[in-house]
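Student: Got a predicted model here, sequence first, then my questions.
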Amino acid sequence: MYKRAEHQKLHNKTILKNLKNPDMQMMIMILLLCSVIFITILFLTKGGKSNTPSSPPRLPLIGNLHQLGHHPHRSLCFLSHRYGPLMLLHFGSIPVLVVSSMEAAKEVLKTHDRVFASRPRSKIFQKLLYDGHDVASAPYGEYWRQMKSVCVLHLLSNKMVRSFRNVREEEMSLMMDKIRKASSLPVNLSELLANLTNDVICRVALGRKYGCETDFKELMERLTRLLGVFSVGTYVLWLAWIDWIRGLDSQLEKLRNDIDEFLERVLEDHEDSDGDRTDFVDVLLKIQREKSVGFDIDRVSIKAIILDVFVGGSDTSYTLMEWVMTELLRHPECLSRLQEEVRTICKEKSSVLEEDIQDMNYLKAVIKETLRLHPPLPLMVPHESTHDVRLRDYRIPAGTQVMINAWAIGRDVATWGPDAEEFRPERHLHSSVDFRGQDFELIPFGAGRRICPAISFAVVLNEVVLANLVHQFGWISTEYQAEVAESTGIAIHRMFPLYAIPSSTS
């Protein structure tokens, strides 16, 4: 017993001696500091008692980035079932508000529209979209208002949309001829619809088709793919080296140079032309020369706006038509009903004209239902708050990014009922709900100040093409009726092309 007591005294003296050692004191201070930091982080990840929306637990430094998954619209929808339709995440140190219900979307896009009308900065958008000189990613302000007015007035107004009718009809007729020549063999509808929208956009915006040029098609594919890639360095600056290691930085740089070279060539072609063309590039160059809109438009802005037309008008339009045909082939009864409507209205005609569309209520219902289940941009383009604001008694600080999950809103059981996951166009036949920004349960094109200005341009092409596909041909699916795999990226289309067998109705 005595020896044990002596040993304990000696041990205590050793500890006291060590505690007086400066190195030991420094080590203890470091351990205490680390403990405080760990406890603080643990408290923050559990949410604390702050007047902010509910949040899932997050990891130090990276926040909730690990919870996005390959399909963020699905992952965020799943999280919202637990944490609510207004959910606060952190991507690195940046707060991100995720909106997953029509009521919450209405507060953001209508009640507080001006506060949330700006766009966050993104390395990918900066590199590929001329650092916010386009319309879609430009910060809210005078420049954005001026550029949007130019686009709406000179390309996207109802008058201009009607003036492009011949272009739509000619390109659609060429596509129908290709299908007719297939002679009951499977056709790649995804490729046909993508080429159609590209050719229409090229003729309207650039004056001629570039779709047959391999480098142009490859350029557009790279662009739409990289716009949907997640940049770690945008949210966690000290991890920006990851983007370099995985080759993202070099891909962005090369694509930026390739896009700029292509658009520069397009501008030079128009400047050297003696013809009396009236495409969008000519309009922009004329505005630049004559300064007819009261402000200067430089060359960078012209190229950025042209690029916007392709990003917003081509990929999303073909994606919608691809999903419509996918759902019709998965639901033969809906296809039969649509064919009956179209062929009844156009029974004496070989093709459907644009004026025939207005009485096709089931066609419009099919398109609405597809936009509900498959919005081309399921998370839309992010918004950013410019001022502090109170949202449902929550404090939302300035600089908060906002992601509107249109995919989750379109599948909300509280709004659409227990069959919200089912494709049922009939739900829209006696409903006034539309997708043009006034009804927040269906906002595939957004709403408020930043609503997509090209809705009319896209819808008229989609309607007439789909009506003619079911009017002129019968269709047989070549795939099983299981759930269709989705691609990744900013626009969500099918992971694999849609093949179907056409049969002539004559």
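Tutor: Sure thing, it's come through.
Student: rest of the way, CA atoms for contacts and neighbours
Tutor: Will do.
Student: Strands of the stretch 151-300 of the chain, residue ranges please.
Tutor: If DSSP state E, counting those that start in this stretch is used as the criterion, the strands of the stretch 151-300 of the chain fall at 187-188.
Student: same check, this time on the chain
Tutor: 86-91, 94-99, 187-188, 383-384, 389-391, 394-396, 401-404, 473-477, 499-504 (DSSP state E).
Student: For the most centrally placed residue in the chain, which residues are in contact?
Tutor: By Cα atoms, centre = their mean, the mean C-alpha position of the chain lies nearest to residue 377, the distance being 3.0 Å. Residue 377 makes contact with 316, 406, 444, 490, 491, 492, according to Cα atoms under 8 Å, 6 or more residues apart in numbering.
Student: closest to residue 460 among these?
Tutor: Using Cα to Cα, residue 316 is the member of the contacts of residue 377 that sits closest to residue 460, with 13.7 Å.
Student: here comes the other one, which I'd like you to weigh against the first:
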Amino acid sequence: MDPTTLLFQATILSGVCCIGVVVYLRYFYVDFGRIEGIPEIPGGSSVAGHLYMLGQDHATTAESWAISNTWPVYQIRFGYRRAIILNSFDAAREWIVTKQTSTIDRPWLYTFHGVVSKTSATIGTNPWDERTKKQRRVVGSYTTAPAIRKLEPMLDVETSQMISGLYEDGKHGIRAISPHIYQKRLALNIILMFCYSRRFAAIDDPLLLGILSDANTISSFRSTNSNAQDYIPYLRHFGGGKRTVEATEVRGRRDRWLAGLLEKARDSVRLGKAKKCVAQGLLVDKEEGLTKQDIRTILGGLMSGGFETVFATAIIGIAFLASPAGEAAQKSAHADITSNYSTPQEAFERAALEEKSPYIAAFVREVLRFYPPLHLLPPRQTYQEFEYHGSKIPKGVLVYMNAQAINHDKDKYGPDADQFRPERWLDKESGYEVPPPYHFSYGAGARMCTAVNFSNRILYAIFLRLIVSFEIIGSKEDPPETHYIDYNRNTTAASAIPKDFKARFVPRDVGILEECLRKSQETEVDLAG
């Protein structure tokens, strides 16, 4: 055979091999083989793995697989990524708390990190390195107990404005209204005041609605359900273009309003008129050596997701109170408030300063347990190899906490785990002792939400002031949905946002309520000045 023919055949063979390699990497490559000793869900395709088997509600399907197979821990494939799913409290605690140094990392995901966060990353979702460690330390310094005390006037203002809005717009309890926007404004205003010393007065402010809309869209790019291109690489070029375009557009909008907020804070610092807030502290910080990217990452992370837990929990908590079962909870809560405070005025005033009502604190914990704001928590990634019950877990494997399943674990919470019962946190004779973190709605371990104490304080103030101010009565025409799965309006999204409902907020005593609101307005004047 002549050399030209041989060269031609060799070229063809090389081309076929290259195509074969590309096809394998794009369609059939899996980052890790099956992990011995960890059961694997049967089935799954060679390309997508179990991704599409999970259907429209990944957390619920994953929970049903755990129950039907009696596997609290199992492995699946998200396309080319092998993943471990944790579905029980004890398993999650062992992996995420006991072995936290081994599971401290986060994966890099194409859509969220490569597109949405290309210009402004977020602390909570960043892979673990010294920069992320420093950024978390800086944020933690703003949420210590002394720091939270400095935020009490802000919390007083926002919870009072929320109560005032429900009171006035609900025509003093005559008209049934939706509580959603009031809780969203409250949560966003607290984060805005915390970060930039700025707040929205009107619930229909275009920038307020724009930020809320963008935050909801950005949250969707953390969902395992809506971003198949993260796990099936060829979709980034064939079929995933629409999501990439949407991610690019929301990134541009988010960058513009973040830049505008930071520029106003920078101007205040230059003019010597800055009020104490995170942006001001970061801009003048000399000790940490923060870069512009550090500042953008810290503020972007707080603004992108810092308020979702609060408003989602507040809304579903109100939904439960407005349901038939919630009537008894309102009575128990009001009785506990009355026994711990001398007057309703004292309870209202002290709500932002202390957590004196055991029942309200238990109610907050139960809402978080029963209705986790993120049913499937953002993934971890193993940071180093470790052993689990005889199985060798390699470095770099995805780890998902199924908060929906973990928080309803009957082995940990008892046979009534599927019932909403705040008393479980007050009953010392139940025989079910639940250790910290009590539930996994904030995550756990070294990557646990840094603002957990502040978030709990906000929720405590919200529910105490609501209950001391109103009797909450659900609308018969637009009643609340309170089932721990069915209440979620969109199971394909990362965040669980309650479906729309309406309720009447009937003042317990108009004179006392108006007196409390007048007094809180003085705090607002002080903040404004």
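Tutor: Everything's here; your move. This structure is a prediction, so every number in the text was calculated from the model and none was measured.
Student: And residue 64 of structure 2, what's its match in structure 1?
Tutor: Using TM-score structural alignment, the partner of residue 64 of structure 2 in structure 1 is residue 78.
Student: so residue 376 of structure 1 touches residue 492, yeah?
Tutor: Yes. Contact criterion Cα atoms under 8 Å: residue 376 of structure 1 and residue 492 qualify, at 5.6 Å.
Student: Quick check: neighbours shared by those two?
Tutor: Counting by Cα under 8 Å, 6+ apart, the residues touching both residue 376 of structure 1 and residue 492 are residue 319.
Student: what do we get in structure 2 for residue 145 of structure 1?
Tutor: Match for residue 145 of structure 1 (TM-score structural alignment): residue 133.
Student: residues in contact with that match?
Tutor: Here residue 133 of structure 2 is in contact with no residue (Cα under 8 Å, 6+ apart).
Student: run the last query once more with 10 Å
Tutor: Counting by Cα atoms under 10 Å, 6 or more residues apart in numbering, residue 133 of structure 2 touches 123, 126, 127, 446, 447.
Student: Any chance of JSON lines for the residues you listed, columns distance to residue 147 of structure 2?
Tutor: Listed next are the contacts of residue 133 of structure 2 as JSON lines, based on distance: Cα to Cα, whole Å:
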{"residue": "123", "distance to residue 147 of structure 2": "20"}
{"residue": "126", "distance to residue 147 of structure 2": "25"}
{"residue": "127", "distance to residue 147 of structure 2": "27"}
{"residue": "446", "distance to residue 147 of structure 2": "21"}
{"residue": "447", "distance to residue 147 of structure 2": "20"}
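Student: what's near enough to touch residue 431 of structure 1?
Tutor: By Cα under 10 Å, 6+ apart, the neighbours of residue 431 of structure 1 are residue 365.
Student: hang on, I meant residue 150 of structure 2
Tutor: So residue 150 of structure 2 contacts 142, 143, 276, 353 (Cα under 10 Å, 6+ apart).
Student: I'd like the contacts of residue 377 of structure 1 laid out as a markdown table, including distance to residue 243 of structure 1 and neighbour count.
Tutor: A markdown table is the format used below for the contacts of residue 377 of structure 1 (distance: Cα to Cα, whole Å; neighbours: other Cα atoms under 10 Å):
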| residue | distance to residue 243 of structure 1 | neighbour count |
| --- | --- | --- |
| 316 | 27 | 23 |
| 406 | 28 | 33 |
| 444 | 30 | 30 |
| 490 | 18 | 21 |
| 491 | 21 | 24 |
| 492 | 23 | 23 |
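Student: re earlier: neighbours of the match of residue 64 of structure 2, how many?
Tutor: 13 (other Cα atoms under 10 Å).
Student: what does the one 4 residues further on give?
Tutor: Neighbouring residues of residue 82 of structure 1 were enumerated by other Cα under 10 Å; the total is 12.
Student: how close does the residue nearest to the centre of structure 1 sit to residue 228 of structure 1?
Tutor: 10 Å (Cα to Cα, to the nearest Å).
Student: Return every residue with contacts to both of the two.
Tutor: Joint contacts of residue 377 of structure 1 and residue 228 (Cα under 10 Å, 6+ apart) are 489, 490, 491, 492.
Student: which one in structure 2 is aligned with the third one?
Tutor: I take that to be residue 491 of structure 1. Using TM-score structural alignment, residue 491 of structure 1 lines up with residue 495 in structure 2.
Student: Help me confirm that that match comes into contact with residue 404.
Tutor: No. Between residue 495 of structure 2 and residue 404 there is no contact under Cα atoms under 10 Å: 12.0 Å.
Student: Give me the common contacts of these two.
Tutor: Contacts common to residue 495 of structure 2 and residue 404, judged by Cα under 10 Å, 6+ apart, are 372, 373, 374, 375, 376, 377.
Student: got the contacts of residue 133 of structure 2 as a markdown table, with neighbour count and distance to residue 206 of structure 2 columns?
Tutor: Formatted as a markdown table, these follow (neighbours: other Cα atoms under 10 Å; distance: Cα to Cα, whole Å):
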| residue | neighbour count | distance to residue 206 of structure 2 |
| --- | --- | --- |
| 123 | 23 | 27 |
| 126 | 20 | 30 |
| 127 | 21 | 34 |
| 446 | 16 | 37 |
| 447 | 23 | 34 |
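Student: Show me what residue 182 of structure 2 lines up with in structure 1.
Tutor: Match for residue 182 of structure 2 (TM-score structural alignment): residue 192.
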